[in-house]
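**Q** My questions are about this predicted structure, shown below with the sequence.
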Amino acid sequence: MADRVILGVGGGIAAYKACELLRLFTEGGYDVRVVPTAAALRFVGAPTWAALSGHPVSPDVWDDVHEVPHVRLGQSADLVVVAPATADLLARAAHGLADDLLTSTLLTARCPVLLAPAMHTEMWEHPATRHNVATLRARGVHVLEPATGRLTGADTGKGRLPDPAAIHARALALLAATDGADAAAERPRDLAGRRVLVTAGGTREPLDPVRYLGNRSSGKQGYAFAAAAVDRGASVTVVAANVALPPPAGVRVLPVSTTAELRAATLAAAAEADVVVMAAAPADFRPAEVATDKIKKADVGDTPTIALVANPDIAAELGAGKRPGQLLVVFAAETRDAHAHARRKLRAKGADLVVVNEVGVDRGFGADVNAAAVLDADGVVRDLPEQPKRAMADAVWDVIRARLPGTGLTG
């Protein structure tokens, strides 16, 4: 039997994005019942939700009373997702109000509940909203951090609905955790109050207006580190180098392309970070000269020569400039003698930990799983067998968390 998902839709302009979230669920074979608020139906009508879900749609507890929907929906659901969750809806949920079908469902649900907020920045930052979010989280409700970006009108700031794909990924993790398949999804918020910087992806160094030197890094592992840190309560910034993935919900993303751009953004953001996770793969070299026009084979022949110069060592700069108590985690993607190279890199960069894995055409880059080891100056701290990259990220965060000042833990 397909998992039963309740998709609640609050009355915000982002309600139209819930159509994409609904599509992701139904294409995955989930049985989805949409429960909009009356205000949400002003943005997207009931016929749309009914057509996309295959179920009748109503915000009212008085429809189909004989089926007792205000109790039955919550009792029978495997997951409740609300997107967008407006400031008003968060307030009603936090105070246990049950004045429509959606809030009644939230009160009766005994399954995981995931709320994806969307509102203007001032509303999200208001003490009342922050208190309501803290109350809901204390009860075990999963409340995502909103994204930063363009809001209604000309406003820009924190409060944008996270990408539907990111909400969907978090929802699937909760469903898997319910089935006992993903304990990482239920991690405590043990990074609350911490500021985290993650780099992700691979840099590209232009040869001409068309071509570039680059590498195979997809950014999947870096984004997994960012998503895990957000779920554990951290405030997370990601410097993303050419990453073609939806950003994790609740992170601030700084897009870059070249190693020089990665360096500038990373050094600036690291000044305020408690933990820096250098998961990106910056190019070690760049062309000494960049052609202003496309390089033609007729002009360079069959064996062209490209002069290269070394790029700056960003990790070494970060290691040399670390603040007291700041942790630096670097990565070593190696094709042979992985541990030996990783130990040398740890010393050379002045890092606290190095995550090392062997890579190749079918390993590491672009894959959904990874295997690695975490090393410190004394040797191997933890071996990590092949597992999904999100699980890998949580395992590494366990090691990092034990070394943060004020934890009372040891490495």
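**A** Perfect, thanks for sending it.
**Q** rest of the way, CA atoms for contacts and neighbours
**A** OK.
**Q** Do I have it right that Leu97 meets Leu106?
**A** No: counting by CA atoms under 8 Å, Leu97 does not reach Leu106; the two are 9.4 Å apart.
**Q** quick one: which of the two has more around it?
**A** More neighbours surround Leu106 than the other of Leu97 and Leu106, with 25 against 14 (other CA atoms under 10 Å).
**Q** Spatially nearest residue to Leu267 (excluding sequence neighbours)?
**A** Leu318 (7.1 Å; CA to CA, 6 or more residues apart in numbering).
**Q** Enumerate every residue touching that neighbour.
**A** Listed by CA atoms under 8 Å, 6 or more residues apart in numbering, the contact set of Leu318 reads 267, 270, 328, 349.
**Q** try this one side by side with the last:
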Amino acid sequence: MLLAKKILVCVTGGIAVYKAVALVSKLSQAGAEVRVIMTKSAMEFVTPLSFQVLSRNDVYFDTFDEKDSRVIAHIDLADWADLVIVAPATANAIGKIANGIADDMVTSTLLATTAEVWIAPAMNVHMYEKKSVMRNIQQLHDDGYQFIEPAEGFLACGYVGKGRLEEPEKIVELLKQHFAKKVDLPLKGKKVVVTAGPTRERIDPVRYISNFSSGKMGYAMAEAAAAMGATTVLISGPVDLPVPAGVQRIPVESAADMLDAVLTHYEDASIVIKSAAVADYKPKDQHPQKMKKNDGETQIELVRTTDILKTLGERKKNQLLVGFAAETNDALAYGQSKLNKKNLDYIIVNDVTDPAGGFGNDTNVVTLLTHTGQSIAFEAMQKRELAKILLQTIIKEEGLHTNDR
């Protein structure tokens, strides 16, 4: 339920900050994309580096430290989040939020966001029971904020009572339940097969023919499919990328390996997304030993590999078949030709010479061509975000909530 969800964790200064470190770790492990803002007081307990390593994102703590000059950081974070959680939330932070005070990065972002905000208090039991604190909490309840009630137990100050930050495991479970109630799973019950990355065609034990594909777009498509409820199989050429949560990864090397793996899963697939950059040619002969240098030139005879996408188009029954076309010129014309010749339902076309797209980048610029003759252009955006939008567009076009594919 947390796969690809954007969770903004706001950490304020209390001894329970160490639990926030565990919370960020568990959210990341559950597949969420996590970003962290810390107050100066929180940094007295834990350094930003701990959160940076566990979230794999920059940590924010200074309203005036703009890490990206193209955006205003606290506004960008406020707009980015699907949900904001303040953990631990001190009495001081609760008071500021309740009264609309925005004097640091945390409170400024909270004032700017339209996302749901959850507050997880942590403080001494007598502080928690103080009328002023209760009044501020009630005000936030009235304003629509959600609370994760503190637990009872032994507190850092030596008291026993209510005021302990709820355990990270429990917070993660509450978030999963929350998103489960709201999540739309249009691909639930469907099997999606995604191919990604390059293939390698061996010349000898130390050399091969390949291409510059990073696999990032294919991995993003697999992640998006899993987040929409699909049973997702990712058939991947050799890349150095983490396997998305909830995805079954099948590693392959050559075009022949990829063809075998795809055909194994093709029969019962609902959707097949062919984003891999498969080698069109392979050496006619593979040398069993390393080829030695000789004086003068040498030649390697190449033969065609099997066209996987064409093969799938020829065998298509009820599967929805989506191809990719990475081109350097006349991209739309070549994409349309592939759509027709290979019996595809959709093809996603990108010009790899575009600085905002292509191999290796975290962003992409594509045009979606449909079997009904539509051409839908998407401007430059992060590949993970683009993958979600592409799948949502295809789902809308196909009516996959009720489709028999």
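**A** Cool, the structure landed. These numbers were taken from a predicted model, which means no experiment stands behind them.
**Q** quick one: TM-score?
**A** Aligned and superposed, the two chains score 0.62 in TM-score terms (TM-score structural alignment, normalised by the length of structure 2); 293 aligned residues with a CA RMSD of 4.1 Å.
**Q** Counterpart of the residue nearest to Leu267 of structure 1 over in structure 2?
**A** Using TM-score structural alignment as the criterion, Leu318 of structure 1 maps onto Leu312 of structure 2.
**Q** Tell me if that match really is in a helix.
**A** Yes: judged by DSSP: H, G, I helix; E, B strand; the rest coil, Leu312 of structure 2 forms part of a helix.
**Q** what's the spacing between Lys216 of structure 2 and Val278 of structure 2?
**A** Per CA to CA, to the nearest Å, Lys216 of structure 2 is found 15 Å from Val278 of structure 2.
**Q** now Gln52 of structure 2
**A** To Val278 of structure 2, Gln52 of structure 2 is 36 Å away according to CA to CA.
**Q** out of those two, which sits in the busier spot?
**A** Val278 (29 against 18).
**Q** Give me the spatial nearest neighbour of that one, chain neighbours excluded.
**A** Here the residue nearest Val278 of structure 2, using CA to CA, 6+ apart, is Thr199, at 5.4 Å.
**Q** what residue of structure 1 matches up with the one you found?
**A** For Thr199 of structure 2, the residue aligned by TM-score structural alignment is Thr203.
**Q** show me what contacts that match?
**A** Counting by CA under 8 Å, 6+ apart, Thr203 of structure 1 has contacts 214-215, 241-242, 256-259, 262, 280-283.
**Q** and with 10 Å instead?
**A** With contacts defined as CA atoms under 10 Å, 6 or more residues apart in numbering, the neighbours of Thr203 of structure 1 are 212-217, 240-243, 256-262, 280-284.
**Q** for Ala332 of structure 1, same thing?
**A** Going by CA under 10 Å, 6+ apart, the list of residues near Ala332 of structure 1 reads 278-279, 281, 338-339, 341-343, 345-346, 354-359, 372-373.
**Q** In terms of helices and strands, where is it?
**A** In this assignment (DSSP states H and E), Ala332 of structure 1 forms part of strand 327-334.
**Q** In structure 2, which residues correspond to that strand?
**A** Going by TM-score structural alignment: strand 327-334 of structure 1 matches residues 320-327.
**Q** Have a look at how far, on average, that stretch is from structure 1.
**A** On superposition with structure 1, the mean distance recorded for stretch 320-327 of structure 2 (mean CA distance after the TM-score superposition for structure 1) is 0.4 Å.
**Q** For that stretch, buried residues please.
**A** By 16 or more other CA atoms under 10 Å, the buried positions in stretch 320-327 of structure 2 come out as 320-327.
**Q** now swap in stretch 386-402 of structure 1 and tell me
**A** 388-397, 399-401.
**Q** again, but for stretch 220-235 of structure 1
**A** By 16+ other CA under 10 Å, the buried positions in stretch 220-235 of structure 1 come out as 220-235.
**Q** These in helices, which ones?
**A** Using DSSP state H, the members of these that fall within helices are 220-231.
**Q** Give me the aligned partner of Gly222 of structure 1 over in structure 2.
**A** By TM-score structural alignment, Gly222 of structure 1 lines up with Gly218.
**Q** Pull the contacting residues for that match.
**A** With CA under 10 Å, 6+ apart, Gly218 of structure 2 has these contacts: 194-197, 224, 234-236, 273-277, 324, 383-384, 387.
**Q** For it, give its distance to Ala196 of structure 2.
**A** Taken as CA to CA, the span from Gly218 of structure 2 to Ala196 of structure 2 is 5 Å.
**Q** shared neighbours of the two, anything?
**A** Each of 234-236, 273-277 lies in contact with both Gly218 of structure 2 and Ala196 under the rule CA under 10 Å, 6+ apart.
**Q** Tell me the one among these nearest to Ile148 of structure 2.
**A** Leu234 (36.8 Å; CA to CA).
**Q** Quickly find the element holding the closest one.
**A** Per DSSP H and E: strand 231-236 holds Leu234 of structure 2.
**Q** orientation of that strand relative to helix 216-227 in degrees?
**A** 170 degrees (axes from the mean of the first three to the mean of the last three CA atoms, to 10 degrees).
**Q** Could you list every helix and strand that strand 231-236 of structure 2 packs against?
**A** strand 191-196, helix 216-227, strand 247-251, helix 255-266, strand 271-274 (3 or more CA pairs under 10 Å, 6 or more residues apart in numbering; DSSP states H and E).
**Q** how close does the most far-flung residue of structure 2 relative to its centre get to Tyr281 of structure 2?
**A** The outermost residue of structure 2 relative to its centre, with distances by CA atoms, centre = their mean, is Asp295 at 50.3 Å. Noted for Asp295 of structure 2: a distance of 26 Å to Tyr281 of structure 2, by CA to CA.
**Q** so where do the helices sit in structure 2?
**A** Using DSSP H, helices in structure 2 cover 17-29, 48-55, 73-80, 91-98, 105-112, 125-129, 131-142, 168-182, 216-227, 255-266, 308-315, 331-341, 383-398.
**Q** just to revisit the earlier point, farthest pair in the ones in helices among the buried residues of stretch 220-235 of structure 1?
**A** Lys220 and Asp231 (16.4 Å).
**Q** Tabulate the ones in helices among the buried residues of stretch 220-235 of structure 1 (TSV), appending distance to Leu52 of structure 1.
**A** Shown next, in TSV, are those (distance: CA to CA, whole Å):
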residue	distance to Leu52 of structure 1
Lys220	30
Gln221	33
Gly222	34
Tyr223	30
Ala224	30
Phe225	33
Ala226	32
Ala227	29
Ala228	31
Ala229	34
Val230	31
Asp231	30
